[in-house]
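Q: Need coordinates for the below:
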Amino acid sequence: MELPVNPPVEPMLAKSVPDIPVGEGMTYEPKWDGFRCIVFRDGDEVELASRGGKTLTRYFPEVVEQARAQLPARCAVDAELILIRRDGDGRPRLDFELLSQRIHPAASRVRMLAETTPADLVAFDLLAIGDEALVDRPYTQRRARLAEALRGVEPPVHVTPTTADLATARRWFEIFEGAGLDGIIAKPADIAYEPGKRLMFKVKHARTADVVVAGFRWHKSGPVVGSLLLGLYDDSGTLHHVGVSASFTMARRRELLDELAPYRKGVTGHPWRHGDHELGQRIPGGPSRWTGTKTLEWEPLRPELVVEVAYDAMEGDRFRHTARFARWRPDRDPRSCGYDQLERPVRFDVDQVLAGDPDPTG
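A: Below you'll find the model as predicted:
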């Protein structure tokens, strides 16, 4: 592969900010919830490079085919791999969990998943085209070249919609979550493409919930708390594992062990020790393709302790990312910690987002 910009290239990143930033020439676009991917194409040779330099090429053969069919013959395109769930019981929406299942070691399963759950490619920046490198050009010029180069693409290849109107960006932030999107990206007009630098801005949804602490895992470094295992009750009174809270200093991990000590005593009939995946209960444990041989053993606690956590989004019936510890809630009855307290976004059609027709009434 001989391009003006060759792999490996670390993607340019975004800095988290609490509110949508305002600035002259600022451009706003949806924040896609998928796998960041720089697509390098040199004729028939295609490389899908993930953030961190790992290759995604073997896992997404259908995207490689689309890159050969629809991208310029020689280019480097910054994009997102997404998976749109179309299960017939509602509007199409992004599904990160299904996308995660695409990373599989078996070639036969990779081929099967490429047919049954194909990914889409959403392009949002152009690093090189032909023999020309564009990384030193201002973002507005790169965006214009991207729109020109990909003018004729058709699904499953897309060019992300953008707006320079702040009111529109705020509206997108409110309604696009219902299609499974992650927030808003803001890009200053004059920024060059600097790999690994946080020169863009991202705004994500932030919420809080009161959850039951029903167990914990040990930290890999020794006898201190590694993560808290969090639960919520459904309408039938079943406690489901919904995620973890894990970002603590070492001093705080030691303190947590003392704070949890009373709840380690007298644990009988724990709802997760006798839970059943087959009956639809989400319980902790079991290695995955992400954890490999890492132990996921956990210590049960009497489910009597409530904590308030901050979270950004749900993935089905669990927290999409690690929840952030806010404070203990000794005033809350654990049985009152149910799914009904969670804010559910209005369902929205991701196809409308990709088509640049963000009308929630359509």
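
Q: C-alpha only now, for contacts and for neighbours.
A: Fine.

Q: Determine the number of other residues adjacent to G231.
A: 30 (other CA atoms under 10 Å).

Q: Which helix or strand contains it?
A: Using DSSP states H and E, G231 maps to strand 222-233.

Q: Please apply the same query to V46.
A: Assigned by DSSP H and E, V46 falls in strand 45-50.

Q: What is the subsequent helix or strand relative to that strand?
A: Following strand 45-50 toward the C-terminus (DSSP H and E): helix 61-70.

Q: quick one, that following helix and strand 45-50 angle?
A: 130 degrees (axes from the mean of the first three to the mean of the last three CA atoms, to 10 degrees).

Q: Tell me which other helices or strands the strand holding G231 touches.
A: Counting contacts by 3 or more CA pairs under 8 Å, 6 or more residues apart in numbering; DSSP states H and E, strand 222-233 packs against strand 207-219, strand 239-245, helix 250-260.

Q: Any buried residues in the first one, and which?
A: When you say that, I think you mean strand 207-219. 208-218 (16 or more other CA atoms under 10 Å).

Q: Of these, which is the nearest to E297?
A: R217 (6.8 Å; CA to CA).

Q: What segments of the stretch 251-362 of the chain are strands?
A: Secondary structure of the stretch 251-362 of the chain (DSSP state E, counting those that start in this stretch): strands at 299-311, 314-315, 318-319, 324-328.

Q: Go ahead and confirm A246 touches G226.
A: Yes - between A246 and G226 there is a contact at 6.2 Å, judged by CA atoms under 8 Å.

Q: Name the residue in the two with the higher neighbour count.
A: Counting neighbours by other CA under 10 Å for A246 and for G226 shows that G226 has the greater number, 23 against 19.

Q: Let's see this one next, to set against the first:
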Amino acid sequence: MTGNSKADQPYRIGRYWLKTKIYTASDAVAGAVIGPRSRPRQLVLGLYDSTGRLRVAGRTGPLASAQATAIAPFLHAPTGGHPWPEEVTPRWFGQFARDTEPVHLTLVEPVAVEVSADAARTGIAFRHLVRFIRPRPDTDPTGLRAG
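A: Okay, the predicted model is just below:
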């Protein structure tokens, strides 16, 4: 390589790369939880596709006690059929999942939530765990569409 390419520059002591991630607040649908509805450990998130089907988009990291307390009053058993099964493989949450055991989901009536997510996505899915910010009971979850 020639020119000003970074690849042809020698390594210099004291030089470093800084990796940054851009986080944005966005709305998603909590369609299930990991753990009981009264004290969820994680939220399983989705978005509706163009056909109106709720698709899995990712999950939150572990919820702090205050976060679990804030969302629990909005987590109700589904009133009708639910598009997700009660047990899934870890690959449901992305191709880089390290877990090997099936994940049990506690299905909930879809509720809108605000999350903070890395801007990186694979299709509609969040590429990394997201952070739960707050419930959004004022928002119709069926209006939260992918893309």
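
Q: ok, the counterpart of R134 of the second structure in the first structure - contacts?
A: In the first structure, the residue equivalent to R134 of the second structure is R327, according to TM-score structural alignment. For R327 of the first structure, the contact set (CA atoms under 8 Å, 6 or more residues apart in numbering) comprises 307-309.

Q: In the second structure, point out the residues matching the strand holding V46 of the first structure.
A: On the second structure, no counterpart of strand 45-50 of the first structure exists by TM-score structural alignment.

Q: just checking, what packs against that strand?
A: strand 35-42, helix 61-70.

Q: Which one, of these, ends up nearest to T322 of the first structure?
A: Here strand 35-42 is closest among those (CA to CA), at 17.6 Å.

Q: got the angle for the closest one vs strand 45-50?
A: Using the same axes, to 10 degrees: strand 35-42 of the first structure against strand 45-50 is 160 degrees.

Q: My guess is P141 of the second structure contacts V111. True?
A: Yes - taking CA under 8 Å as the definition, P141 of the second structure is a contact partner of V111 at 5.7 Å.

Q: any common contacting residues for those two?
A: Here P141 of the second structure and V111 have V29 as joint contacts, going by CA under 8 Å, 6+ apart.

Q: Could you dump the strands of the stretch 251-362 of the first structure into JSON lines with distance to L113 of the first structure added?
A: JSON lines is the format used below for the strands of the stretch 251-362 of the first structure (distance: least, CA to CA, whole Å):
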{"stretch": "strand 299-311", "distance to L113 of the first structure": "30"}
{"stretch": "strand 314-315", "distance to L113 of the first structure": "20"}
{"stretch": "strand 318-319", "distance to L113 of the first structure": "23"}
{"stretch": "strand 324-328", "distance to L113 of the first structure": "33"}
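
Q: out of those strands, which comes closest to A149 of the first structure?
A: strand 314-315 (34.4 Å).

Q: distance from that closest one to the second structure after superposition?
A: Aligned to the second structure and superposed, strand 314-315 of the first structure gives a mean residue distance of 1.0 Å (mean CA distance after the TM-score superposition for the first structure).

Q: and D125 of the first structure, how many residues sit next to it?
A: Neighbours around D125 of the first structure, by other CA under 10 Å: 25.

Q: For it, which non-adjacent residue is spatially closest?
A: D78 (5.0 Å; CA to CA, 6 or more residues apart in numbering).

Q: Over to P330 of the first structure?
A: V306 (6.5 Å).

Q: Relative to R332 of the first structure, how far out is that neighbour?
A: In this view, V306 of the first structure and R332 of the first structure are 6 Å apart by CA to CA, to the nearest Å.

Q: So which of the two has more stuff around it?
A: Remark: of V306 of the first structure and R332, V306 carries more neighbours, 24 against 17, as counted by other CA under 10 Å.

Q: Just give the number of residues close to the alignment partner in the first structure of T20 of the second structure.
A: Aligning on TM-score structural alignment places T20 of the second structure opposite V203 in the first structure. Other residues within reach of V203 of the first structure, judged by other CA under 10 Å, total 21.

Q: Now for the residue lying closest to Y23 of the second structure once chain neighbours are set aside: which residues touch it?
A: Nearest non-adjacent residue to Y23 of the second structure, counting by CA to CA, 6+ apart: D118, 4.4 Å away. Neighbouring residues of D118 of the second structure by CA under 8 Å, 6+ apart: 21-24, 126-128, 130.

Q: Tell me the one among these nearest to F74 of the second structure.
A: Checking the contacts of D118 of the second structure against F74 of the second structure by CA to CA gives V130 as the nearest, at 19.0 Å.

Q: quick one, which of the helices and strands packed on strand 45-50 of the first structure is packed in tightest?
A: Ranked by mean neighbour count, those are led by strand 35-42 with a mean of 25 (mean count of other CA atoms under 10 Å).

Q: Just name whatever secondary elements it is in contact with.
A: Under the contact criterion of 3+ CA pairs under 8 Å, 6+ apart, strand 35-42 of the first structure touches strand 45-50, helix 61-70, strand 74-82.

Q: hmm, try it at 6 Å
A: Under the contact criterion of 3 or more CA pairs under 6 Å, 6 or more residues apart in numbering; DSSP states H and E, strand 35-42 of the first structure touches strand 45-50, strand 74-82.

Q: Give me the range in the second structure that the next helix or strand after the last one lines up against.
A: Downstream of strand 74-82 of the first structure, the first helix or strand assigned by DSSP H and E is strand 84-85. Using TM-score structural alignment, none of the residues of the second structure align to strand 84-85 of the first structure.

Q: Quick one, which of the helices and strands packed on strand 45-50 of the first structure gets closest to I184 of the first structure.
A: strand 35-42 (15.1 Å).

Q: Contacts for that closest one next, please.
A: Residues outside strand 35-42 of the first structure that contact it (CA atoms under 6 Å, 6 or more residues apart in numbering) are 1, 46-50, 73-81.

Q: Pull out the buried positions in the strand holding V46 of the first structure.
A: Residues of strand 45-50 of the first structure classed as buried: 46-50 (neighbour count, 16+ other CA under 10 Å).

Q: Between strand 74-82 and it, find me the angle.
A: Using the same axes, to 10 degrees: strand 45-50 of the first structure against strand 74-82 is 40 degrees.

Q: about what we covered before: I'd like to know which of the contacts of strand 35-42 of the first structure is nearest to W272 of the first structure.
A: L81 (34.7 Å).

Q: Spit out the contact partners of the aligned partner of W218 of the first structure in the second structure.
A: Taking TM-score structural alignment as the criterion, the aligned counterpart of W218 of the first structure in the second structure is G35. Going by CA under 6 Å, 6+ apart, G35 of the second structure touches R41.

Q: Kind regards, and thank you for your time.
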